[in-house]
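A.B. asks: from the sequence below, what's the structure:
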Amino acid sequence: MSSGLLLVNISIVPSSSGGPRFRPYSTPNQHVTKGRYITSNDPRGYIPVYEYPLNGQWIMLDMDDGYVLWTGIWKGRLVADIVKMIESQPDLASKLRRVRGGYLKIQGTWMPYEIALRLARRVAWPIRHELVPLFG
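C.D. replies: Okay, here's the model as predicted:
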């Protein structure tokens, strides 16, 4: 059985500033906070993030480069095989950042903000209101 999602091409639009173009904000339902997590998987030695919980997962945005923790979104959405769809896009695979080991909260697949926004528009409709702090 094939899914139409697997056939969707995701165009990559680079951010002009290199960093996040959007700063998440709190809403009546989500309280966005700042965090800083130490990791050996990043040349900085840590990842500074904006974050808030969603369905037992953490929605995070790297403050420095605008990468979004996609794992929190797809687990919050409970979408099966979303990782396979992402990895099936050769132009996207080179843009992904994987964090394994270390602090559990930051482990997973990170991707540029613009790509995460486009992908969320396609697969995260049921949680769209909970993603407003991140994507506006």
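
A.B. asks: C-alpha from now on. contacts and neighbour counts both.
C.D. replies: OK.

A.B. asks: could you tell me how many residues sit around Ile38?
C.D. replies: By other C-alpha atoms under 10 Å, 14 other residues sit near Ile38.

A.B. asks: to check against the first, give me the structure of this:
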Amino acid sequence: MIKKRAIKQQVSDDDDGIKNEPEAYRPYIATNIKIKRTKYSTSLDPRGYIPVYEFTINDQPIMWDRENGYVHFTGIWKALGNNKADIARLVDTHPDLASTIKKVRGGFLKIQGTWMPYEKAYELCRRTCYAVREELVPLFG
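C.D. replies: Next up, the predicted model:
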């Protein structure tokens, strides 16, 4: 289990259904970062859409699924200045990831890429994302 020290966003009754979403994946409070709550339509997900929290780091969208916590790791990787093709090599060096990741190809460009469970993304970010650690507070605390 991930230990979290930061405070989750406070939610009021008028937040359009946010109270029904798992608290574990709600964003943490961060100053000067605007977090958007939206849905992206896709036929690649059984729900027909992916509901996400989203914000930007270095002009790259940082997203995670509001319902199941899957993190769009491609956005984080590109925010670090890395090439998205390098994610394949990263996954190859962590064989435990291969069975849990989802690769979205086709459809809406913004959601294309590698998605992985929240806990796996957290572990990987602890090892590779020092340069943007403060900007990742809304996601990981």
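
A.B. asks: superposed, what's their TM-score?
C.D. replies: Once superposed, chain against chain, the TM-score is 0.80 (TM-score structural alignment, normalised by the length of the first structure); 119 aligned residues with a C-alpha RMSD of 1.7 Å.

A.B. asks: ok, the residue mapped onto Asn41 of the first structure from the second structure to Glu135 of the second structure distance?
C.D. replies: Aligning on TM-score structural alignment places Asn41 of the first structure opposite Leu44 in the second structure. Leu44 of the second structure sits 29 Å away from Glu135 of the second structure, taking C-alpha to C-alpha, to the nearest Å as the criterion.

A.B. asks: the second structure: which residue goes with Thr27 of the first structure?
C.D. replies: Counting by TM-score structural alignment, Thr27 of the first structure lines up with Ala30 in the second structure.

A.B. asks: just tell me the aligned range of the helix ranked longest in the second structure in the first structure.
C.D. replies: Criterion DSSP state H: the longest helix present in the second structure is helix 118-128. Using TM-score structural alignment, helix 118-128 of the second structure corresponds to residues 113-123 of the first structure.

A.B. asks: mean shift between the matching stretch and the second structure?
C.D. replies: After superposition onto the second structure, the mean distance of stretch 113-123 of the first structure to its aligned counterpart is 0.5 Å, using mean C-alpha distance after the TM-score superposition for the first structure.

A.B. asks: give me the next element, helix or strand, following the strand ranked longest in the second structure.
C.D. replies: Longest strand in the second structure by number of residues (criterion: DSSP state E): strand 49-57. Where DSSP states H and E defines the elements, the next helix or strand beyond strand 49-57 of the second structure is strand 60-65.

A.B. asks: would you check the span in the first structure matched by the helix or strand just after that next one?
C.D. replies: Later in the chain than strand 60-65 of the second structure, the nearest helix or strand by DSSP H and E is strand 71-72. Aligned by TM-score structural alignment, strand 71-72 of the second structure falls on residues 68-69 of the first structure.
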